[in-house]
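# how would this look folded up:
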Amino acid sequence: MPMIATPSVHSLALLLLLSFFLGFAFEDFFEQRKSARPGGVRTFPLLSLGGGVLYWLDPTHLVAFTGGLLVLGVWLSIFYTVHLRERDDQGERNAGLVVLLLNVHAYLLGAIALALPHWVAVGVTVTAVMLLTGRDWLHRLVRKVDTREITTAAQFLILSGVVLPLLPAEPVTPLTSITPRQVWLALTLVSALSYASYLAQRYWQRAAQGLWMAGLGGLYSSTATTVVLARQAAVSESFRRQATAGITLATGIMYLRILVVIAVFNLTLARALAAPMLGLAAVALAIAALQYLIIKAPSGEATQPSERGNPLELGAAAVFAALFVAISLASTWVKTEFGTQGIYWLAAIVGFSDIDPFVLNLAQGGTAGIGEHAVAIAVLIAASSNNVLKAAYAVAFGGRRTWPSAVVLVGLAIAGVVLAAWLAKIAA
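Modelled structure (predicted):
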């Protein structure tokens, strides 16, 4: 008969600690509701010890452990039969399963603590306690979240968890070295940042106030944020302070977002861009702070909700993917026909649209034969070109109330071109 390993002292101590922790949380939660339930600070440690001992007796076939689980199941079934006769405060039948599941969890915890790595036992127990104590908050969240958001989250899971692993990791055409998986990975990363910003502005009340909206908008699209804030300023003088500083702030966040996204795919390129991008971001953030402090705050300043829609609609994802592929093909053709100078001109042109596909294409090596310095120069040119576009939007939609931000954006564009020229001089 093979020898059975004796449980370590650390495993037994962890088992007791976690079962007591679970029992304390259980009793505290139900004491507030003045309702008696099976389980608690004594029951859960006993269940865990019992489950651990029964597992230890036969860790191969688990006959004793399974028998103990069946006995526990019969006992809980009897309780649940009586429990179903109860009514909650609204007169509804009390059919919750949380109490039963926590008792089963306490029993299984014995085997988990002895058989699996300790982080597994800690992780599942902490998760169970958080789900128990966060019941009211989770129910409020469910009532608050729109059903469409759940559908959208499902779409994101399909994009990242189903489609991404199935795409080929090799180029499918000699026209570009970008693979379908790289295209989709770029789409997933940008969509994740955009969706996080969108959810914060939609469900976090403070995110729609002051400069929070502008900062989070910069994670999604500084161009769209500029249009929204400029329109708000045009409607009412009370939005001038927020719009002026917010447009500059969103552009400062844009530099940081681009740098982070590049670092995910190309750390070497991110290092080359770190100094200029962080410098431009610091200047933009400092000017935004000065604008917010200098411009007089109107009485009763208010904000309007963001006008942008959900960034994870499948239509928007398809457009992004198509742009990514088109820019990758255009970059390869321009590099072949016109050399590195052609890439710089292309950067200036795409800056008047969405620069993310262009930047990500370069970061992933979509244009062969172009060095890191040349790529960094192209990124700075594209960002500067985009700033000129935003300056035009600020004046067109906000008029005189947002012209200070337009001036700052033009200044940042000039600074970006100067830095690009400096990098070109270094590379020469």
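# From here on, just use CA atoms for contacts and neighbour counts.
Will do.
# Can you show me the helices along the stretch 201-350 of the chain?
Under the criterion DSSP state H, counting those that start in this stretch, the stretch 201-350 of the chain carries helices at the ranges 212-220, 222-235, 240-265, 267-294, 314-350.
# this one as well, want them side by side:
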Amino acid sequence: MDNVELFQRLGLAIAIGAAVGVERHWRERDEPEGARTAGIRTFTMFGMAGGVAGLLERSIGIASGYPGITLTGFLIAIATVMAIFEIREAIAEKSFSVTSVIAAILTFGLGALAVLGDMALASAGGAALIGILVSREFLHQAIRRLQWVELRSAVILLAMTFVLLPIIPEAPVGPFGGVSPKSIVLLVIMLASISFAGYVAVRLFGSERGDVLAGAIGGLVSSTATTVAFARRSRTEEAALTLGAGAISAGAVSLLRTALLIGTLAAPLLPALLAPLLAAASVLVVYALLLARRQQAAGPQAVPGNPFELAAVAKMALLLAAVAFLARAATQQFGGGGLIIASALSALADVDAATVTVAGLLPSIDVNLAAQAIGVAVVCNMAAKAVYAGIFGSLRFLLHLTAATVLSVGAGLIVWGLGVAA
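Model (predicted):
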């Protein structure tokens, strides 16, 4: 490591300390001189101390046969001094907070990391530390507003994602490629996440905007799963209009995502499919916005009482997994000769599978046949979502989703026909 790099690393350590110091000093900017324990200068020196300790560790600590002794000595000294002054300040102000002490220790550690380790990791750690410090008011307010049912749902979702999912076997079970237990659990997590995101969005932005935003985000993952999740909510909640708007916005995002996939994986199909997809998506966007505006005119709706019910989510996931299995089995039975039928069947669960499959067959199949296969898959997926809405959702939800689907498909077919005629 040459001197230029050492200067860069030490400079990063000092910059991390200065950035943390700006936040710490800003919070106590109205205090008179000598009334704060540590501000911008002190935290800058904490970062510099970490960098200097790292340099000494490189040249002295490792060579002495006692690696880490230099860093440990510096850290103990800094933590002790900072703690003593924080205790004096806390007694004077009658407050209890260890944030500045921990921030000082982390600043020192990140300064040492900048010299001894990965500079990118040190930079990211510094940004994360500052982000945590500046978000104090937001986090405190969020905790004050947090309800037990929200905390419980979040814990369940985290447990399923980071505890249950890693230990579930991934190997598929059964004929025709089988069904992977991990894929079912992943589908449960996805449905629960969509429901939870919708709940949070409604809490933050109100039902007239929250459901539409949550639906659009869910459409990036799976418009089918989003539609099923919103349909279930429409049975127990009064906000059928905004839930319908959310499901419709998910469909619009799904169409745009399909166009992006085609442009990425099957560019020769884009001239034939781009205009119909954009026309269909535009109709859905307009319909969703009109529904949301109607709900806003009707007045605010109550926030749902539960982010998601695990039993109901699990049943929906099993149904979608069964549909996907039957579609895959039928696809294998029809083979390549029944591309249109196979695409239609696979789209009962998700249109992405059909898009990727058809794209993988190019250029061995005719471009027109490939475009027709994807077009049929898109229409069948939209029709399937209307059927799911009828199974899981309220009548009002079903009527709006069906109307939007018919108008959207009609607009897409008209544009398709005009393109063929031209």
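# Please state their TM-score.
Once superposed, the chains reach a TM-score of 0.71 (TM-score structural alignment, normalised by the length of structure 2), with 390 aligned residues with a Cα RMSD of 4.8 Å.
# Distance from the chain centre to stretch 318-336 of structure 2, please.
Distance, stretch centre to chain centre, for stretch 318-336 of structure 2: 28 Å (Cα atoms, centre = their mean, to the nearest Å).
# wait, I287 of structure 1 sits on T248?
Yes - contact criterion Cα atoms under 8 Å: I287 of structure 1 and T248 qualify, at 7.2 Å.
# higher neighbour count, the two?
Legend: neighbour count by other Cα atoms under 10 Å for I287 of structure 1 and T248, higher for T248 (33 against 18).
# ok, now how distant is that one from V9 of structure 1?
59 Å (Cα to Cα, to the nearest Å).
# do G217 of structure 1 as well
The value you get for G217 of structure 1 to V9 of structure 1, if Cα to Cα is used, is 52 Å.
# List the contacts of stretch 259-272 of structure 1.
Residues outside stretch 259-272 of structure 1 that contact it (Cα atoms under 8 Å, 6 or more residues apart in numbering): 189-190, 273-274, 277, 359-360, 363-364, 372-373, 375-376.
# meant to ask about stretch 26-41 of structure 1
S19, F20, F21, L22, G23, F24, V99, N103, V129, L132, T133.
# Likewise for stretch 8-17 of structure 2?
Residues from elsewhere that reach stretch 8-17 of structure 2, judged by Cα under 8 Å, 6+ apart: 40, 43-48, 50-52, 107-108, 110-112, 114-115, 119, 123, 126.
# What's G21 of structure 2 aligned with over in structure 1?
G21 of structure 2 maps onto G23 of structure 1 when the alignment is built from TM-score structural alignment.
# Regarding its match, what is its secondary structure?
helix (DSSP: H, G, I helix; E, B strand; the rest coil).
# thinking again about what came up before, G217 and V9 of structure 1: who's more crowded?
More crowded of G217 of structure 1 and V9, by other Cα under 10 Å: G217, with 32 against 9.
# Surely the more buried one is in contact with T225?
Yes - contact criterion Cα under 8 Å: G217 of structure 1 and T225 qualify, at 5.5 Å.
# Which neighbours do these two have in common?
A250.
# surely L229 of structure 1 meets A243?
Yes - contact criterion Cα under 8 Å: L229 of structure 1 and A243 qualify, at 4.8 Å.
# For those two, indicate the residue with more neighbours.
For L229 of structure 1 versus A243, the count of surrounding residues by other Cα under 10 Å is larger for A243: 33 against 29.
# contacting residues for that one?
L229, A230, Q232, A233, T402.
# biggest separation within those residues, which pair?
Maximum pairwise distance among the contacts of A243 of structure 1 (Cα to Cα): 10.1 Å, between Q232 and T402.
# Tell me which of these two has more neighbours.
Each of Q232 of structure 1 and T402 has its neighbours counted (other Cα under 10 Å); T402 has more, 29 against 21.
# I'd assumed A230 was in contact with the more buried one.
Yes - the pair formed by T402 of structure 1 and A230 meets the contact definition of Cα under 8 Å, at 6.5 Å.
# which residues do these two both contact?
A243, T244, A394, V395.
# helix or strand for the third one, which one?
Yep, that's A394 of structure 1 we're talking about. helix 372-398 (DSSP states H and E).
# distance between that helix and the chain's centre?
Distance, centroid of helix 372-398 of structure 1 to centroid of chain: 25 Å (Cα atoms, centre = their mean).
# cool, stretch 16-32 of structure 2 as well?
The answer for stretch 16-32 of structure 2 is 32 Å, by Cα atoms, centre = their mean.
# Okay, buried residues for it please.
The neighbour-count check on stretch 16-32 of structure 2 (16 or more other Cα atoms under 10 Å) flags I16, G17, A18, A19, V20, G21, V22, E23, R24, H25 as buried.
# My understanding was that S195 of structure 2 contacts F230; is that so?
Yes - taking Cα under 8 Å as the definition, S195 of structure 2 is a contact partner of F230 at 7.4 Å.
# Does P32 of structure 2 belong to a helix, a strand or coil?
Going by three-state DSSP: P32 of structure 2 is coil.
# could you check the distance from it over to A389 of structure 2?
63 Å.
# Then W148 of structure 2?
30 Å.
# So for the two, which sits in the more crowded spot?
Neighbour count, other Cα under 10 Å: between W148 of structure 2 and A389, A389 has more, with 29 against 9.
# my read: that one touches V228, true?
Yes - contact criterion Cα under 8 Å: A389 of structure 2 and V228 qualify, at 6.5 Å.
# Can you tell me how far T303 of structure 1 is from T336 of structure 1?
For T303 of structure 1 relative to T336 of structure 1 (Cα to Cα), the value is 49 Å.
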